[in-house]
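Visitor: can't give you the sequence, but here's the structure:
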């Protein structure tokens, strides 16, 4: 599991930085709108925003859900939810502080029309979460989530055709290696969650895969820099203070152009209970 899956989220500085980023840049709002649309919420009565953070995805769900729908944002970081409660006020929205794996303890069995999870499912105990989702979904209910391309092992054609090189991440590694003697970062195979594994876990949980798309998200270097400035995402991951990470980031960013486009790939998955088409 990645470092940011385990530590750092229940921190005021991280939560404030994350919320500021989500308000300023379209990364999370755009992906949230896409996931909410795929969940088909027009007739929903209860929707869960899983690993909901400060509420970016809940906001997208609320925009599509019926006026009488109930939306539950579940996250295990109180600091993130405190900001969400301040900035997103809607009588249809409630906040539950709990781990994703504990979903079934906080939602009625068979009473949820859709579960949406943006940018977080690979940070959980995936089989346990899929099982919990299956227990709370109604027949025909949808489970919609995305997986970062690096973790899913997928690459959108745009990521090959339009991404600039070197990337901000590779420049950070080069500077860390040159100035601090840090070995190049390696990607562990245990971090990967490919579609074959997703399908296997869904089947084991009693859920049916009905859609799997590889999408591309286009961002600028300026947006990427802002994302890497959030403490929990700062690089290099280990052995550096935040001040050192930001010093390296400034040097790396100085070697790029703010408007250069960087493309990230995502695997977007839609599953349904019992294969009932809705």
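Guide: Structure received. Everything quoted here is computed from the prediction, not taken from an experiment. Numbers count the residues shown, from 1 in each chain.
Visitor: all contacts plus neighbour counts: C-alpha atoms, from now on.
Guide: OK.
Visitor: element containing residue 48, please.
Guide: strand 46-50 (DSSP states H and E).
Visitor: ok, residues contacting that strand?
Guide: Residues outside strand 46-50 that contact it (CA atoms under 8 Å, 6 or more residues apart in numbering): 57-58, 61, 69-75, 100, 111-118.
Visitor: which of the residues you listed are buried?
Guide: Buried by 16 or more other CA atoms under 10 Å: 57-58, 61, 69-75, 100, 111-118, out of the contacts of strand 46-50.
Visitor: keep only those of the residues you listed that are in strands.
Guide: 70-75, 112-117 (DSSP state E).
Visitor: now, the most widely separated pair of those?
Guide: 75 and 113 (18.7 Å; CA to CA).
Visitor: where do the strands of the protein begin and end?
Guide: 46-50, 70-75, 93-97, 112-117, 137-148, 207-220, 261-273.
Visitor: with distance to residue 249 added, can I get these in a markdown table?
Guide: Output for the strands of the chain, formatted as a markdown table (distance: least, CA to CA, whole Å):
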| stretch | distance to residue 249 |
| --- | --- |
| strand 46-50 | 31 |
| strand 70-75 | 29 |
| strand 93-97 | 33 |
| strand 112-117 | 29 |
| strand 137-148 | 22 |
| strand 207-220 | 15 |
| strand 261-273 | 16 |
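Visitor: right, and these - which one's nearest residue 173?
Guide: The closest of these to residue 173 is strand 261-273. By CA to CA, the value is 17.0 Å.
Visitor: got the angle between that closest one and strand 207-220?
Guide: 160 degrees (axes from the mean of the first three to the mean of the last three CA atoms, to 10 degrees).
Visitor: take a look at this one as well, against the first:
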């Protein structure tokens, strides 16, 4: 659950600005975006879709790999994110469309896209509808490449598994909030994955897409990067009746107990799918 004072989520200026700053200051989104773009095989592409493209970090990676003649369409439902993106990513090949992912097929001709890339956001959509829309806009042989955080997909890379038991910044936040603010953390109970690989495979099959590859990868970061992520209002912790200022004070106290360059590991499930047909 997002904090109560996150207000309008991704379509709120403070979240959009903080998120965009994070993508510029830390390597997580540029690294994951480059990985997805490489898997999409963009060398001969003419039109590539950056689905749920936010402020344009993934579009930049696509533009760097696509031919000079290719067009990139970045589609996102949050106008605030795209306002930031238009200011920070300038390329005549890039078109911004403000619309939900489910409405993709209303904005692109059938069979005209060589690839659709979605970084970190597919789980927030109506997945069956989105996969059907992607199948409609992809040319035969065109690829859909996306990733999902390991916690949402119910997977864990061995490197993250090996790090279990070490004190995380989230754990420290809960400890300080409990000690200093009377916070009562929710009882930890097993939570089924929001979107397991089995569910994804089934949804893709119904949409008429073939799974080419799946991989659980490790993304390496630092405690400083984790602090910056938790400073974005939408992700600030702990949950409950705290103001954002209170959460930032708790975060500062927790971060003071860590070392900025302490390595962190997160897991991601990466899926490459394809519309059946001959590749160009």
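Guide: Noted; the coordinates are in hand. This one's a predicted model, so the numbers in the text were calculated from it and none came from an experiment.
Visitor: tell me how far the residue nearest to residue 61 of structure 2 when sequence neighbours are not counted lies from residue 65 of structure 2.
Guide: The shortest distance from residue 61 of structure 2 to any non-neighbouring residue, by CA to CA, 6 or more residues apart in numbering, is to residue 34 (5.3 Å). Distance of residue 34 of structure 2 to residue 65 of structure 2, given as CA to CA, to the nearest Å: 9 Å.
Visitor: again, but for residue 266 of structure 2
Guide: For residue 266 of structure 2, the distance to residue 65 of structure 2 - CA to CA - is 25 Å.
Visitor: next one: residue 20 of structure 2
Guide: 21 Å.
Visitor: over to residue 205 of structure 2?
Guide: 29 Å.
Visitor: what of residue 54 of structure 2?
Guide: 19 Å.
Visitor: swap in residue 264 of structure 2?
Guide: Counting by CA to CA - residue 264 of structure 2 and residue 65 of structure 2 are separated by 28 Å.
Visitor: again, but for residue 235 of structure 2
Guide: In terms of CA to CA, residue 235 of structure 2 sits 31 Å off from residue 65 of structure 2.
Visitor: related to what we said a few turns ago, mean shift of the strand holding residue 48 of structure 1 relative to structure 2?
Guide: The superposed strand 46-50 of structure 1 is, by mean CA distance after the TM-score superposition for structure 1, a mean 0.4 Å from where its aligned residues fall in structure 2.
Visitor: just want the angle from that strand to strand 137-148.
Guide: Using the same axes, to 10 degrees: strand 46-50 of structure 1 against strand 137-148 is 30 degrees.
Visitor: tell me what angle strand 46-50 of structure 1 forms with strand 112-117.
Guide: 20 degrees.
Visitor: for the aligned residue in structure 1 for residue 214 of structure 2, which residues are in contact?
Guide: Aligned by TM-score structural alignment, residue 214 of structure 2 pairs with residue 212 of structure 1. For residue 212 of structure 1, the contacting residues are 267-270, by CA under 8 Å, 6+ apart.
Visitor: please apply the same query to residue 16 of structure 1.
Guide: 80, 83.
Visitor: mind checking what it lines up with in structure 2?
Guide: So residue 16 of structure 1 corresponds to residue 17, using TM-score structural alignment.
Visitor: from residue 70 of structure 2, how far off is that match?
Guide: Counting by CA to CA, the gap from residue 17 of structure 2 to residue 70 of structure 2 is 28 Å.
Visitor: swap in residue 230 of structure 2?
Guide: 36 Å.
Visitor: pick out the residue nearest the middle of structure 1.
Guide: residue 119 (1.0 Å; CA atoms, centre = their mean).
Visitor: that one touches residue 144, doesn't it?
Guide: No: if you go by CA atoms under 8 Å, residue 119 of structure 1 and residue 144 don't touch, sitting 11.0 Å apart.
Visitor: mind listing what residue 212 of structure 2 touches?
Guide: 271-274.
Visitor: also residue 173 of structure 1?
Guide: 182, 184-185, 236.
Visitor: ok, the residues you listed in structure 2, which still hold?
Guide: Of the contacts of residue 173 of structure 1, the ones still in contact in structure 2 (both residues aligned by TM-score structural alignment, their matches' CA atoms under 8 Å) are residue 236.
Visitor: closest one of the contacts of residue 173 of structure 1 to residue 160 of structure 1?
Guide: Of the contacts of residue 173 of structure 1, the one sitting nearest to residue 160 of structure 1 (CA to CA) turns out to be residue 185, at 20.9 Å.
Visitor: any idea how far the nearest residue to the closest one once chain neighbours are set aside lies from residue 94 of structure 1?
Guide: If you skip the residues right next to it in sequence, residue 185 of structure 1 has residue 173 as its closest partner in space, 7.1 Å away by CA to CA, 6+ apart. Distance, residue 173 of structure 1 to residue 94 of structure 1, using CA to CA: 41 Å.
Visitor: same check, this time on residue 72 of structure 1
Guide: On the measure of CA to CA, residue 72 of structure 1 and residue 94 of structure 1 end up 5 Å apart.
Visitor: same thing with residue 109 of structure 1?
Guide: 18 Å.
Visitor: and residue 162 of structure 1, by the same measure?
Guide: 40 Å.
Visitor: swap in residue 22 of structure 1?
Guide: From residue 22 of structure 1 over to residue 94 of structure 1 (counting by CA to CA), the distance is 20 Å.
Visitor: what do we get in structure 1 for residue 194 of structure 2?
Guide: So, by TM-score structural alignment, residue 194 of structure 2 is matched to residue 192.
Visitor: what's the answer for residue 254 of structure 2, then?
Guide: Per TM-score structural alignment, residue 254 of structure 2 is aligned with residue 252.
Visitor: right, and that match touches residue 166 too?
Guide: No: applying CA under 8 Å as the test, residue 252 of structure 1 and residue 166 come out as separate, 9.9 Å apart.
Visitor: with neighbour numbers in mind, choose between those two.
Guide: Counted by other CA atoms under 10 Å, residue 252 of structure 1 and residue 166 do not tie: residue 252 has more neighbours, with 22 against 12.
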